[in-house]
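Engineer: quick one, fold the following:
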Amino acid sequence: MSDDLEKLRSALKAATPDPDPAAKAAAMARAMESFDRHQESEGEARPISDRPNGTGFPTGVLKMLMNLTSRPALTATASVAALCVGLIVVVPAIQKERPGSVAVPEVAETARERAADASVPEVALSQAEPELQTAPADEEAAQADDVRTLTLAESAPAPDPAAPAAKMAEGRAGALADSDMDVRTLIGSAPKADATFAPALAEPNTEVFANEDANPVKSVTEEPVSTFSIDVDTASYSVVRSSLKAGYLPPADAVRVEEMVNYFPYAYPAPEADDAPFRPKVSVVPTPWNEGTRLVHIGIQGRLPALGDRPPLNLVFLIDTSGSMQDANKLPLLKQSFRLMLGELRPEDEVAIVTYAGSAGQVLAPTPASDQAAIMAALDGLEAGGSTAGQEGLEQAYAVAEGMAADGEVTRVILATDGDFNVGISDPDALKSYIETKRKSGTYLSVLGFGRGNLDDATMQALAQNGNGTAAYIDTLSEAQKVLVDQLTGALFPIANDVKVQVEFNPAVVAEYRLIGYETRALRREDFNNDKVDAGDIGAGHTVTAIYEVTPVGSPAVLNEPLRYQPAEAQPELAAEDMELGFLKLRYKEPGASVSQLIEMPIPVEPEAAGEDARFAIAVAGFGQLLTGARYLGDWGWDEVIALANGAKGDDPFGYRTEAVQLMRLAESLSR
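Structural biologist: Coordinates of the predicted model:
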C-alpha cells in the first residue's frame, strides 16, 4: 500500500495540465461521487485518546473527535476516523497545519468562503451545499456531517494568483485520472467502522480508588472510644477538582473527606519551643446542618523549624516511563513539576533518578542539586513506552537511596506514576508488606499521582501509607507548585512519626458520635498503645484537622434507641464546671525513635463560636459529604455549604479557598 501511496503522491505533484472544461467537470463529478459513496457511518462511538497525534489526521478533525465523549457517540467517532483515512487520499490537498480547533457552526461558512475564494467549480459547490443546509436526522448524524463538512472545507485548494483555482482543480483531477492506481480501490481499503475498530481508539477507564463506607453513627454506651491514624495526604481533593473541571461529578469512592479538609493550610496555634513537635487545639462548635448536634473540631499544628536548620536531603526520583505515561498531563507535566522543585533544593542536597517501564534502570547517579543542568538533561531525555515493572523499579530505587543515606540526613524516594503497576507486584497487600520491610531502613516513600484514566489510587495509597510518606495528586502545574514548592518542607521533612488519635466520649454527656472521614485510617482500640502499629506522619509546618459530630444526651437528634440490657454506666458526680464532653489522647514518635510519647487533654462541654479556620474546614467537610450522598446532612445542601465557605475564606493569599468555593458552585450545577 505504501508504494501505491507514493505513486499517487507523485502523480499529484505532476505538472498541471492545460485547462479543459470537459475534463475538469468529468473529473470533479467522479471525485465527488466517490466522496459521497464512502461517507456513511453506523453504530456508536467511543472517545479517542488525548495522546499526541501521530496519525497525520487534520488537527481540526482530531479536535472534533476528542469532543465526542458520550457513549452514544462512540461508533460515530470510529466511523469518522475511518472516513478521514479515505478522504486523505481522495482529496490530497488537506492542510497539514491548523492553528487550533474550528467551532462547528463556523464550518459551513468556511466551506462556502473557501469555495468562493478558490473559484471551485460549480459542481463541487453544489455537492457541498446540501450538506451545509440540511439538518441531520439525529445527533450522531450531525456529528458525522460536521466532520465531513470540515474535511471537505479543508480539502478546498487555497487561492494562488499564479495558478487559477480552476487550473489547480483540473490538474489534480487529471493527475487522479492519469494515475495507474484506482482511487476507489484505495478508498475501499480504509478500515470500516465496526466493533473491532472502535475499541482501538481509546483505552478503557481502569481507575481504582481506595475507600471504605462512610463512618456510621455510634452509640457511646456501646463503643465510647474512637481511634484513628492522622492523615496529611491531599490526593483526594485534587482528584475531585480534576473531575469537576472535566465536567463530571467524581466517583464517590474518590472522595476521602479528611484529605479534602487537610488540603488547606490553617493558622492553628503553634507549639512552644520546648513543647512537643506539634500542638493540638480542641473546640466544640454548633453544627450547621443539625441543630440537635455539635461538632468537635480538632486542629493540630506542627512546628516549622528554621529552613537553614534542616538536614541535607537525599532524593531518588522513581519515575514511571511506561506507555501509559505519554499523555500531556502525565510525563510532560511530571518533568515540569520536578523542574519547579529543583529550585527549592540546596547545594548539599542530592538527586538521583531511576525509571521503570518494561524494566528498571538508573538514568542519573546521585548528583548535587546545584548541578541542575545535569538533572534537567536526564529528566528531559525521558520518554514513555513499555509495560510497568513497578516492583523492579521500587527495588532499585531503594537500593540507590540506601547508598545515598548518611547519618543526620533525610532520605526519601519520590514515586511519580499514574499508578498503573502491571508487572511484578500489583496487589496492594503485597505492596504493603514489601514497603513495610523497607521503611525500617529509614527511607521514606512519597507518591505523586499524574493523569486520569488508569489512576490506581488503591496502590498509591498502599505505598504512601506504609512507606511513612504522603500521597498527592498533581493535575496542574499550579498544584505542583503547591506540593513541591510552597509545601516542600512539610512534604519532605518529618517532625513526628506514627501519630495516632484516640477520643473517649463521656456517656453522661454524649449519646452518639460519628467521625467525619478517616475511614481508611481507622485503628483498633488496642492499636493506640502498640508502638509496632504504623500510623501517619506529620511534616514540618503541617496542619491536621479532624471533626466529630456528637449528639448530646437527651437531644431529639439521637438516632439509636437505647438497648434494653445495656444501660449507661454510672458516672462519678462532677460539678458543672468539671464536666467533660470527652478526653483526647495523641501518641507520636520522634523521627527515628521506637518508643512513643503521649499527649492528653480534656474536651470541653460548652460550645463556642467557630473561627474562620474551623468554619471553612467544616464547610469543606460538608462539601465532601454532599459529593458522597449527604446521608447525615438532612436538608442542608449546596446553597448552605457555598455560603458557609464563602464567609470563611479569610486571608487567602494563594486563592485555595476561593477555588474551593468555585468548585462547590460547579458541583452544584453538575448535580442538578
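Engineer: all contacts plus neighbour counts: C-alpha atoms, from now on.
Structural biologist: Fine.
Engineer: return the distance of residue 168 relative to residue 152.
Structural biologist: As judged by Cα to Cα, to the nearest Å, residue 168 and residue 152 stand 16 Å apart.
Engineer: ok, now residue 250?
Structural biologist: Residue 250 is 39 Å from residue 152, where distance means Cα to Cα.
Engineer: likewise residue 550?
Structural biologist: Residue 550 is 66 Å from residue 152, by Cα to Cα.
Engineer: neighbour count for these two, which is higher?
Structural biologist: residue 550 (28 against 22; other Cα atoms under 10 Å).
Engineer: find the nearest non-adjacent residue to that one, please.
Structural biologist: Nearest non-adjacent residue to residue 550, counting by Cα to Cα, 6 or more residues apart in numbering: residue 513, 4.2 Å away.
Engineer: that's a strand at residue 639, yeah?
Structural biologist: No - assessed with DSSP: H, G, I helix; E, B strand; the rest coil, residue 639 is helix; it does not lie in a strand.
Engineer: show me what contacts it?
Structural biologist: Residues near residue 639 by Cα atoms under 8 Å, 6 or more residues apart in numbering: none.
Engineer: recalculate using a threshold of 10 Å.
Structural biologist: Taking Cα atoms under 10 Å, 6 or more residues apart in numbering as the criterion, residue 639 is in contact with 664-665, 668.
Engineer: how about residue 647?
Structural biologist: 612, 615-616, 619, 641.
Engineer: here is the second sequence; please produce its structure so I can put it next to the first one:
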Amino acid sequence: MTPATADEICAPFLNYDNDEYDGRRYRPSAGSAYSGASPVPPPPPPPQSLQQPSPVVTGSRMQPAREEAADAIGRGRVGGYIVPRPPENRERYDGEEVAAIMAVAEEPVSTFSVDVDTGSYTNVRRMLNQGGIPPQAAVRTEEMLNYFRYDYATPRDRSRPFSITTDVTTTPWNGDTRLLRVGLRGYDIDRRERPAANLVFLVDVSGSMHSRDKLPLVQCSMAMMAEQLNPRDRVSIVTYAGSTKTILTGSSDRDEIIDALGELRSGGSTAGAAGISLAYDAARANMIEGGINRIILATDGDFNVGTTNRDQLIEMVEREREAGISLTTLGYGTGNYNEAMMEQIADHGNGNYAYIDSAMEAHRALVQELSSTLFTIASDVKIQVEFNPAFVSEYRLIGYENRLLNEEDFDNDTVDAGEIGAGHQVTALYEIVPVGNDGWLPERHFSANRTAPQGSDATDLAHLRLRYKLPGEDSSRLIEQAIGADAVANARAPQGDMAFVAAVAAFGQRLRGDTYLGTFDFADIRRLARSAGRPRDYWRGEFVALTELAEARSAPGGTSGGSKR
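Structural biologist: As a prediction, the model looks like this:
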C-alpha cells in the first residue's frame, strides 16, 4: 500500500474553494479568503439546514460523505470550517472575575506570569462561527491579544532572549485614562537549528472523538506536524480510550508516522489519566539529553474513566516537568469540550495550550509556528510593573486574571511561571489613570483614608522588571527598564499596531461583559481595528469579520450559546 501523506489525510478539510496544501504550505486559489489578498468580507449566517458530513474512513484516507456539503461548509465562512452546534452543551470552563482596579498609593506593584496560550481566541471564534455567543468564562483577553503578531523588535543577543517594547496611548473608550503596552518578542530559530525532538503524540480515540471536528481533524493536524520533523526527531504515538495502547515508539520515519495516524479509529470510554501516564513512559524511554522532550495531547478533554480529578493530573504533570518532559495540549471539538482541564494541565506542564478549530489553524499552530510550539527559549518568565504615584493614581491589568502572582513571588525562583518559545510574542496591556484625571475609585469619606499625590524627583512613570531562566538553568536572570513619564504627556490616539491591540483588547472585554468599556461597542471595535490600516494577513481580516458576527449575535433576537461555567 502506498504510504499516506498529510495532504491525503487532510483532504476533507483543505480542498474548499480549490485551495491546496502540499504538506508544507497553503496554495490559495485566486481570490480565496485564505490568500489574504483582500480583507475578509462579512460571512453570511450558516444555513439552518446545513449538516456536517461524517467522514468515511478507508484505510489511511478519509473522504467526506457528501462533497457538496463539504464545499458549502468551507465556502464563505470565517475560518473556513464550521461544525453544527450539538444538541446538548456540556462544555466546561473556569472563568475568573475581571481584574480589580488598583490604587497605586496602596498597591503600586503588579506581578504576573507570562502567557502564550491562544486557545481562548480560537475557541471563541468557533462559537461565533456556530451562531452563538461564547460564555464569559471562556474568554481570556490575554490569549486573544497573544494570538496576533505585532511589530516588536527582534532580540539582538540570545543571552537576553527577548526584546521589550513599551508605549503609551490615549484610551479609545475612556478619555481620562491611558493605555500602557508591554510587548515581548522571543528570538527565532531556523528549522535546522532546532535541537532534536523526542515527541509523544498522545491521541484520544474514545467514542467522544468520533465526530469530524475531533479525531479526523487530529489526524490531519498531527500529519501536518509530522511532515515538518527532522530525521533526528523521534515520534511515539500513544492512544487511549477505555484502555491505553502504544501504537508507535521512537520512530523517525515520516511515512510510518503518518500511516499510523491515518489508521486510528475512535470508540470506547475515556481513560485520559492512564493515557498521560503511558505517554510519559514513552517519553522517558526515548529521552534525548539536551533535546526537546514533549508530549502533545490531542483531545476534547472529556476524561471519564480512571483519574478524573484535575488536581491529581496537575500533580502528575508537575512531577514530570521537573524531569524535563513538557506537555502541550491541543483541544478539539464541541459539546463536551473540557477547556478547564486542557488549559490548566498545559500551564502546569511547562507547555502551551491551543484550540484547533480547522485545518488552517492546525497549519498555523503546528507548521508555521512549529519552533515556537516545540523549543523553549526562556522559562518561568514573570513580569512586574511598579507604578510611580507621582504620575499614576489607579491602574488595571487587562486580562491575565489566572496568571496573577503575589509581589513576593517575583524573586522566588521556586514559583512556576510561563514559558516563551522561539519566536513567541507576549503582549500585556494596562489601563492607567494619570494623576489629576478622574478614575474609577470613589473618594473616601474620612480624610485620613485619602492619599494625596506625593511630590517626586523621579521622572519615571513606571519601572518594569522581568525575570526568566535560560534553558537548563535553575537561577533566574533579571531585566529592568524604566518607562519615562513623558510617555503620558506625549500620548496620542493609538495607530497602526497599537490600534489593533486596543481593538482586540476591547473585543475580549466586551465579550467578557467588562463594565469599564462604557458604551464602546462592537461597531466601535471594528472601526478601531480598521483604523490600524489594511489587514496585513488573513487573521486580522478575519478578526474584523468576527466583530460583525459578535454584534449580530448580541443584538436583540440574536442567538447565544454556551454556559457560564
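Engineer: can you say which of the contacts of residue 639 of structure 1 are buried?
Structural biologist: 664-665, 668 (16 or more other Cα atoms under 10 Å).
Engineer: now tabulate the contacts of residue 639 of structure 1 in TSV and tack on secondary structure and distance to residue 646 of structure 1.
Structural biologist: Output for the contacts of residue 639 of structure 1, formatted as TSV (DSSP: H, G, I helix; E, B strand; the rest coil; distance: Cα to Cα, whole Å):
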residue	secondary structure	distance to residue 646 of structure 1
664	helix	10
665	helix	11
668	helix	15
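Engineer: now structure 2: which of the residues you listed match?
Structural biologist: Compared against structure 2 with both residues aligned by TM-score structural alignment, their matches' Cα atoms under 10 Å, the contacts of residue 639 of structure 1 retain 664-665, 668.
Engineer: let's have those residues in CSV, adding distance to residue 595 of structure 1.
Structural biologist: As requested, those are exported to CSV (distance: Cα to Cα, whole Å):
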residue, distance to residue 595 of structure 1
664, 43
665, 47
668, 48
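Engineer: list just the nearest of these to residue 288 of structure 1.
Structural biologist: Distance to residue 288 of structure 1, by Cα to Cα, is smallest for residue 664 among those, at 16.7 Å.
Engineer: now the closest one. Nearest residue, chain neighbours left out?
Structural biologist: Closest residue to residue 664 of structure 1 apart from its sequence neighbours, by Cα to Cα, 6+ apart: residue 642 at 6.3 Å.
Engineer: just residue 522 of structure 1 next, same as before
Structural biologist: Among residues not flanking residue 522 of structure 1 along the chain, residue 228 sits closest, at 4.4 Å (Cα to Cα, 6+ apart).
Engineer: the one you found matches what in structure 2?
Structural biologist: Alignment note (TM-score structural alignment): residue 228 of structure 1 maps to residue 112 of structure 2.
Engineer: helix/strand/coil for its match?
Structural biologist: Criterion first, three-state DSSP; result for residue 112 of structure 2: strand.
Engineer: looks like it contacts residue 415 (just checking).
Structural biologist: No - applying Cα atoms under 10 Å as the test, residue 112 of structure 2 and residue 415 come out as separate, 11.3 Å apart.
Engineer: intersection of neighbour lists for these two?
Structural biologist: Common neighbours of residue 112 of structure 2 and residue 415 (Cα under 10 Å, 6+ apart) are 382, 405, 409.
Engineer: how about the contacts made by the residue lying farthest from the centre of structure 2?
Structural biologist: The C-alpha centroid of structure 2 is most remote from residue 447, which lies 45.9 Å away (Cα atoms, centre = their mean). Counting by Cα under 10 Å, 6+ apart, residue 447 of structure 2 touches no other residue.
Engineer: what's the matching residue for residue 593 of structure 1 over in structure 2?
Structural biologist: Residue 593 of structure 1 maps onto residue 473 in structure 2, by TM-score structural alignment.
Engineer: what does residue 338 of structure 1 align to in structure 2?
Structural biologist: Per TM-score structural alignment, residue 338 of structure 1 is aligned with residue 222.
Engineer: and the alignment partner in structure 1 of residue 400 of structure 2, what does it touch?
Structural biologist: In structure 1, residue 400 of structure 2 lines up with residue 518, judged by TM-score structural alignment. Contacts for residue 518 of structure 1 (Cα under 10 Å, 6+ apart) come out as 211-212, 214-215, 228-231, 256-259, 546-547.
Engineer: now the helices: where do they sit in the stretch 351-500 of structure 2?
Structural biologist: 359-363, 370-374, 486-489, 496-512 (DSSP state H, counting those that start in this stretch).
Engineer: average gap between the last one and structure 1?
Structural biologist: Which is helix 496-512 of structure 2. Its matched residues in structure 1 lie on average 1.0 Å from helix 496-512 of structure 2 after superposition (mean Cα distance after the TM-score superposition for structure 1).
Engineer: where in structure 1 does that helix align, residue-wise?
Structural biologist: The aligned range for helix 496-512 of structure 2 is 612-628, by TM-score structural alignment.
Engineer: I'd say residue 528 of structure 2 and residue 534 touch.
Structural biologist: No - in this structure, residue 528 of structure 2 is not within contact of residue 534 by Cα under 10 Å, at 12.0 Å.
Engineer: that'll do, ta.
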